[in-house]
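Q: here is a sequence together with a model predicted from it:
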Amino acid sequence: MNAFECLGHDIYAVDAGYVRPLLAAIHLVVENGRVAIVDTGSKGALERTLDALKILRLTAASVDYVMLTHVHLDHAGGAGQMMQAFPQARLVVHPRGAPHMIDPSRLLAGVTAVYGAAEVVRLYGKILPIEEQRIILATHGSRVDLAGRELLCLDTPGHARHHVCVRDGRSGNIFTGDIFGLSYRELDTDGRQFIFPTTTPVQFDPAAMHASLDLLMGLRPSALYLTHYSEVREVAAKAARLHGLIEKHVSIARSERNAGDERYPRIRAGLVDLLLDEVRRFGCRLSPTRVLELFATDLDLNAQGLVVWLDTQS
């Protein structure tokens, strides 16, 4: 994929410029000259989004909605800047996520505890608050009207309790944030796309993740738009694979339940083996070293998420 690409149905992917090329996508939905933006990236993403609008011969005044799948900063860090730049826009966000957009201090404190203050500034820049009166709560089944085009919000926990997906009424396809995992374009092989789950450091819930996948598949989309990274096809087969991989994540965690301080490194090592086995099964020709470079942060976060999840189990 390119840094800006048309996916059909007047849906466009914009590389958010987060960490490396083709890691995080911003998606634009365009209808009769009006725009909805799904996820915002973080530092530097506004400029890339404005460039995409120029290519489409649209302006900041064309943006009616900024929609967040959830408020993790690689998805929502740029929301405050975009809401300043798009004065007519409303922010659409899960009710659990809205307070963190109004006052991002707790969100910043949490991510700073994980990465450190200097790294947060490097990755995300300045996180700006958003006025409460500009926020629409994305409850399950709520609908946003984009110039007559329906965008349906779906409550989809499992990765985070404040996670929503957005179903596009024209195409029937769905913007999935992180609930449908990761599909990095570097691993594409012979026209096929790799898939791998993503947990989260504090809110991984495997039962909810399974249910959310089933909800999405019940709507029979022909394609899904992931934040990491953009369009995937053959979605039923990928969903089945994700169900199995979620259970393998759980099994790895449970096997290290009693490992004490060694839980995290042992779980991460198990995830490395799982990832490399999946890549070999898939037939990807990237070297193991390159695969582990691409997934380094994800392996860290998945292992952290599983450790926290273990602590919630009786």
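A: Everything's here; your move. Numbering: from 1, shown residues only.
Q: can we go C-alpha only for contacts and neighbour counts from here?
A: Noted.
Q: skipping adjacent residues, who's closest to Thr139 in space?
A: His94 (6.3 Å; Cα to Cα, 6 or more residues apart in numbering).
Q: mind listing what that neighbour touches?
A: 68-70, 137-139, 155, 162-164 (Cα atoms under 8 Å, 6 or more residues apart in numbering).
Q: okay, now the one to match up with it:
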Amino acid sequence: MQQIDQLAEKIFLIDNFDMKMKERTGTYVLAEENLTIIETSASPSIPFIIDGLKKLNFSLSDIKYIIVTHIHLDHAGGAGLLLEQCPNATVVVHPKGARHLINPAKLIKGAKAVYGEQFDELFHPILPIPENKILIMDDKDELHIGKECTLTFYHTPGHAYHHFSIYHSVVNGMFTGDTAGVRYPELYKDGVELYLPSTSPNQFNPEETLESIKLYESMKLDYIFFGHYGMSATPAKVYQQIHTWLPIFLNEAEEAYQQSTLMSEQIKATKERLSIKVTEHLQSLGIGLNHPVYNILALDISVCSMGLIDYLQKKYEAVKHL
């Protein structure tokens, strides 16, 4: 069943059913004079986006801008496939991500290395985007999409080097992709707000994450719009939880890293340690072990553990060469 939520007067959220999961990854629709969407998810999500746009009474030829916060495949993998059906659209991307959308060979190779036989089901096809259909937005660049609506782009590394966030002037909100972490709407329905850092490989950097969070804080935002998933009207809680959980993630990964020299064992131990920490926290808030959120958390914690150990390996390798 298609899910579309109206978050503000001209802002809608389409559920992409990424990885066949409800409320996992979403596409934001900005219904301004220049119709704009933010995030495409992977190619298997494109039919859900198209269906959602039809339900909102928009045609694909209406789309002017397709914005991706970064080029990870769960945010931008479907951009090429969608663009094929949007004759008047341009894809907006970070300067460090543009070449990988034009030639996605490295993205495909990297994803196949991680996902193996699951690649086709999760991501196929990943289509190249013509260079003349790419619009690069640098730090603090602006894009006017309506008479009263301007989007401003900010470099926000931490999750990835090729990541920007998009400030929406009308609602005083920021589309943060993965930089501000992950929101769990399944828990929100039970009165629990949980926001966890997204530390996936291979460009995670905690110092840069905190600098990006500091930027958000300085702007006194009213709303944060997450890549995963939905909107928070309590940005202060988002920042507080990232500040709380990021040191926990790093400390647990450090303990696991020091206990073994095998990367696979380090990742496994990190996953186990983080799972215990998050589960204990949720149980203290009355969330039982039968709650469906734990299936989603298991996936996220697994990917986060890979990124944390990758970060620590690079960190200690750099120390060796000093």
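A: Arrived safely, thanks for sending. Since the model is a prediction, treat every value here as computed from it, not as a measurement.
Q: TM between them?
A: Once the chains are laid over each other, their TM-score by TM-score structural alignment, normalised by the length of structure 1 reads 0.94; 311 aligned residues with a Cα RMSD of 1.7 Å.
Q: picking that back up, so the residue nearest to Thr139 of structure 1 versus Asp188 of structure 1, what's the distance?
A: Using Cα to Cα, to the nearest Å, His94 of structure 1 is found at 32 Å from Asp188 of structure 1.
Q: which parts of the stretch 151-300 of structure 2 are strands?
A: 164-168, 173-177, 182-183, 195-196, 223-226, 230-232 (DSSP state E, counting those that start in this stretch).
Q: of all these, which one is nearest Ile126 of structure 2?
A: Checking the strands of the stretch 151-300 of structure 2 against Ile126 of structure 2 by Cα to Cα gives strand 173-177 as the closest, at 19.8 Å.
Q: and that closest one against structure 1, how far off on average?
A: Compared with structure 1 after the fit, strand 173-177 of structure 2 shows a mean deviation of 0.8 Å (mean Cα distance after the TM-score superposition for structure 1).
Q: who are the packing partners of that strand?
A: strand 164-168, strand 223-226 (3 or more Cα pairs under 8 Å, 6 or more residues apart in numbering; DSSP states H and E).
Q: can you list contacts of the longest one?
A: Right, the one you point to is strand 164-168 of structure 2. 69-70, 94, 139, 149-157, 173-177.
Q: ok, back up a step: now the buried members of the contacts of His94 of structure 1.
A: Among these, those classed as buried by 16 or more other Cα atoms under 10 Å are 68-70, 138-139, 155, 162-164.
Q: which residue lies farthest from the center of structure 1?
A: Asn258 (31.5 Å; Cα atoms, centre = their mean).
Q: which residues touch the aligned partner of Val93 of structure 2 in structure 1?
A: Taking TM-score structural alignment, Val93 of structure 2 has Val93 as its aligned residue in structure 1. Applying Cα under 8 Å, 6+ apart, we find Val93 of structure 1 in contact with 67-70, 135-138, 164.
Q: show me which of the residues you listed is closest to Pro265 of structure 1.
A: Pro265 of structure 1 has its nearest neighbour among the contacts of Val93 of structure 1 in His70, at 27.8 Å by Cα to Cα.
Q: once you drop chain neighbours, what's closest to that closest one?
A: Using Cα to Cα, 6+ apart, the closest residue to His70 of structure 1 is His163 (4.7 Å).
Q: mind listing what the one you found touches?
A: Here His163 of structure 1 is in contact with 69-71, 94, 155-157, 177, 179 (criterion: Cα under 8 Å, 6+ apart).
Q: coming back round to it: as CSV, the strands of the stretch 151-300 of structure 2 with distance to Ala318 of structure 2 would be great.
A: Formatted as CSV, these follow (distance: least, Cα to Cα, whole Å):
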stretch, distance to Ala318 of structure 2
strand 164-168, 27
strand 173-177, 29
strand 182-183, 29
strand 195-196, 27
strand 223-226, 33
strand 230-232, 37
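Q: quick one: which of these is nearest Leu13 of structure 2?
A: Closest among those, using Cα to Cα: strand 230-232, at 7.3 Å.
Q: name the helices or strands packed onto that closest one?
A: Strand 230-232 of structure 2 packs on strand 223-226, going by 3+ Cα pairs under 8 Å, 6+ apart.
Q: if I pick Leu123 of structure 1, what's in contact with it?
A: Per Cα under 8 Å, 6+ apart, neighbours of Leu123 of structure 1: 18-19, 42-43.
Q: who wins on neighbours among these?
A: In terms of neighbour count, Ser42 stands highest of these at 26 neighbours, by other Cα atoms under 10 Å.
Q: so it belongs to a strand, correct?
A: No - looking at Ser42 of structure 1 with DSSP: H, G, I helix; E, B strand; the rest coil, it is coil, so not inside a strand.
Q: wait, it sits on Gly80?
A: No - contact criterion Cα atoms under 8 Å: Ser42 of structure 1 and Gly80 do not qualify, at 9.4 Å.
Q: how about stretch 141-150 of structure 1: buried residues?
A: Applying 16+ other Cα under 10 Å to stretch 141-150 of structure 1 flags 143-144, 146, 149-150 as buried.
Q: tell me the SS of Ile37 of structure 2?
A: Per three-state DSSP, the local secondary structure of Ile37 of structure 2 is strand.
Q: wait, isn't Asp138 of structure 2 in contact with Thr156?
A: No - look at Asp138 of structure 2 against Thr156 with Cα under 8 Å: they stay out of range, at 11.0 Å.
Q: now Leu250 of structure 2: closest residue in space, sequence neighbours ignored.
A: Leu308 is the one closest to Leu250 of structure 2 (Cα to Cα, 6+ apart), at 6.9 Å.
Q: what does the one you found align to in structure 1?
A: Leu308 of structure 2 maps onto Leu306 in structure 1, by TM-score structural alignment.
Q: tally of neighbours for its match?
A: There are 28 residues near Leu306 of structure 1, going by other Cα under 10 Å.
Q: who touches stretch 139-149 of structure 2?
A: Against stretch 139-149 of structure 2 from outside (Cα under 8 Å, 6+ apart): 32-36, 150-155, 164, 168-170.
Q: out of the residues you listed, which is nearest to Ile276 of structure 2?
A: Taking the contacts of stretch 139-149 of structure 2 together and measuring to Ile276 of structure 2 by Cα to Cα, the closest member is Phe164, at 32.1 Å.
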